[in-house]
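# coordinates only, sequence not included:
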């Protein structure tokens, strides 16, 4: 492992979208999906605790993007996250589809979300992510003073995002290599297959991504982002996949675990950011 982010061969930024039932089809569909709703509750009841245990054993820094509504529905878990070496970032309030909101309603959501975090933790987060951005979302990220955002999927390295007349922030693109596309859900929905993939299959995909970046990292420092969900990876067989990955990476020199804030600050101060400002 690497002792600092500066001399790392691969920077590993693992994040969790802690959303539990706030992301359930039950809440947005015309016909509520009872099973989907309760399957996702597993993230707050059990999954997040298993992930905290695994990360503690491997001494991994990570970022938890939390839906603000969970501060009320799962306060004990949200407090436990605060105790560890983890960053707490914002993931909307109710996992809103921001592309379905009016600009006025979306702006109000941002303000209310930050107040909820401030009241619970004493300070508002500096990082933001949404799964359903509108054409106004990135402007509101700048308007509400976020230091970084991680909504886009257009690169592997951070860059400075400029919003004309509104300011700028660091954008940390997230890969499509997390648990949702590889693992699926135990309940079939329009977005998931309804089958459990074997832990070995999931681990193999993550391992191959790391190995390739580690190979390229001999020439140029690389960033691996991995977006996970407690209700998915927190299941026992899925937890084995992330445990296997952490054990695999532990056998390599030059690997550094960083929060998203640390990644943003690092690329912000580096000269010659890999991607041009946009």
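Alright, I've got the coordinates. This is a predicted model, so every value here is computed, not measured.

# CA only for contacts and neighbour counts going forward, please
Noted.

# so which residues of the stretch 1-150 of the chain form strands?
Applying DSSP state E, counting those that start in this stretch to the stretch 1-150 of the chain gives strands spanning 10-18, 62-66, 86-90, 127-128, 148-149.

# got another, please set it beside the one above:
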């Protein structure tokens, strides 16, 4: 029996005046691929570091996260180059200012760059004007430093506000990765404009695998969880299982595998072996399309968005 892929092909959405359009039954990935693979990274480095209960800086946590900009991102870039994979990096504006060489290297290596707010702020806590200023500033900073146009976005903590979609469209964005509700991208239409939604998956986020609940608190900071959660081999098993199930299902209909990592987490030496192991596992299968977020967005816009 073939089960229906979804019940919201074209209809109402979570937000008022927004219609959601899923892909048609005859949709397919390029070159006969059965599955698209998106390797994504959230690169905020030390931004958003929690403080201690006394209100003073948590230097343990701060310097742990700085590792992502100083060392981790470079190790990740080497792994991607070694395996011939193009990825997508969601970068916070202030992070790009802290690490301009890394930001430019990401673009020059052919990876896609999406916005991840300026200070890794909680957008849902802001009013419309405040959020718009964050989006505009992030866009300006990342474009100035990377030299590439910024047309994609992932909100910090994967928590958009009720204004995020409209503000992104008003500022010229064409894709975002803020929802978690599908195995395939889809379209959001509002006020005559179209956004490509590329769903994120919390189950494959390295922060959840190494720090469940996004962080375990101890003394005000985040700690790597003990036991199997902190084991890179466990992360590799999760990524492989997620891919294997989707790949098998993709015999019947197209699927998308998306994984999210952080340079300060998966860029550590022992954890980087899990990253490379995942890439080698996936590359062992035929009919796989390694895609950047912009590639997915442009594919859908070319096929389904009228100019």
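The structure has been received and is ready for your questions. Please read all numbers here as calculations on a predicted model, not as lab measurements.

# let me see the TM-score of these two.
Remark: TM-score between the superposed chains equals 0.89 [TM-score structural alignment, normalised by the length of structure 1]; 268 aligned residues with a C-alpha RMSD of 2.5 Å.

# thinking again about what came up before, out of the strands of the stretch 1-150 of structure 1, which gets nearest to residue 29 of structure 1?
Residue 29 of structure 1 lies closest, by C-alpha to C-alpha, to one member of those: strand 10-18, at 20.6 Å.

# can you tell me what sits against the closest one?
5, 43-44, 48, 61-67, 91, 213-214, 217, 221-230, 254-260, 263 (C-alpha atoms under 8 Å, 6 or more residues apart in numbering).

# go on, stretch 47-65 of structure 1?
Residues from elsewhere that reach stretch 47-65 of structure 1 (C-alpha under 8 Å, 6+ apart): 13-18, 77, 81, 85-91, 128-129, 230-235, 239, 243, 246, 257-260.

# would you mind finding the match for residue 242 of structure 2 in structure 1?
Mapped onto structure 1 by TM-score structural alignment, residue 242 of structure 2 lines up with residue 209.

# actually residue 97 of structure 2, not the one I typed
Match for residue 97 of structure 2 (TM-score structural alignment): residue 72.

# its match: neighbour count?
When neighbours are counted by other C-alpha atoms under 10 Å, residue 72 of structure 1 registers 11.

# follow-up on the earlier one: tell me the buried residues within the contacts of stretch 47-65 of structure 1.
Neighbour-count burial (16 or more other C-alpha atoms under 10 Å) applied to the contacts of stretch 47-65 of structure 1 gives 13-18, 77, 81, 85-91, 128-129, 230-235, 239, 243, 246, 257-260.

# picking that back up, quick one: which of the contacts of strand 10-18 of structure 1 sit in helices?
48, 213, 214, 230, 260, 263 (DSSP state H).

# nearest to residue 178 of structure 1, out of those: which one, please.
Using C-alpha to C-alpha, residue 230 comes nearest to residue 178 of structure 1 of those, at 11.7 Å.

# nearest to residue 179 of structure 1, of the strands of the stretch 1-150 of structure 1?
strand 10-18 (10.0 Å).

# now the closest one on structure 2. Mean distance?
With mean C-alpha distance after the TM-score superposition for structure 1, strand 10-18 of structure 1 departs from structure 2 by a mean of 0.7 Å once superposed.

# where does that strand end up in structure 2?
The aligned range for strand 10-18 of structure 1 is 35-43, by TM-score structural alignment.

# then stretch 226-243 of structure 1?
So stretch 226-243 of structure 1 sits over residues 259-276 in structure 2, by TM-score structural alignment.

# just how off-centre is the matching stretch within its chain?
Using C-alpha atoms, centre = their mean, to the nearest Å, the mean C-alpha position of stretch 259-276 of structure 2 is found 14 Å from that of the whole chain.

# cool, stretch 124-136 of structure 1 as well?
Taking the mean of its C-alpha atoms, stretch 124-136 of structure 1 sits 11 Å from the chain's own mean (C-alpha atoms, centre = their mean).

# just the terminal-to-terminal distance for it.
With C-alpha to C-alpha, to the nearest Å as the measure, stretch 124-136 of structure 1 spans 21 Å from end to end.

# what residues of that stretch count as buried?
Going by neighbour count (16+ other C-alpha under 10 Å), the buried part of stretch 124-136 of structure 1 is 124, 125, 126, 127, 128, 129, 130, 131, 133, 134.

# try stretch 243-252 of structure 2
243, 244, 246, 247, 250.

# what residues does the closest residue to the third one other than its chain neighbours make contact with?
Closest residue to residue 246 of structure 2 apart from its sequence neighbours, by C-alpha to C-alpha, 6 or more residues apart in numbering: residue 255 at 6.2 Å. Residue 255 of structure 2 sits next to 34, 35, 36, 183, 184, 246, 247, 249 when contact means C-alpha under 8 Å, 6+ apart.

# now the residues you listed as JSON lines including distance to residue 209 of structure 2?
Converted to JSON lines, the contacts of residue 255 of structure 2 look like this (distance: C-alpha to C-alpha, whole Å):
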{"residue": "34", "distance to residue 209 of structure 2": "27"}
{"residue": "35", "distance to residue 209 of structure 2": "23"}
{"residue": "36", "distance to residue 209 of structure 2": "22"}
{"residue": "183", "distance to residue 209 of structure 2": "20"}
{"residue": "184", "distance to residue 209 of structure 2": "22"}
{"residue": "246", "distance to residue 209 of structure 2": "19"}
{"residue": "247", "distance to residue 209 of structure 2": "21"}
{"residue": "249", "distance to residue 209 of structure 2": "24"}
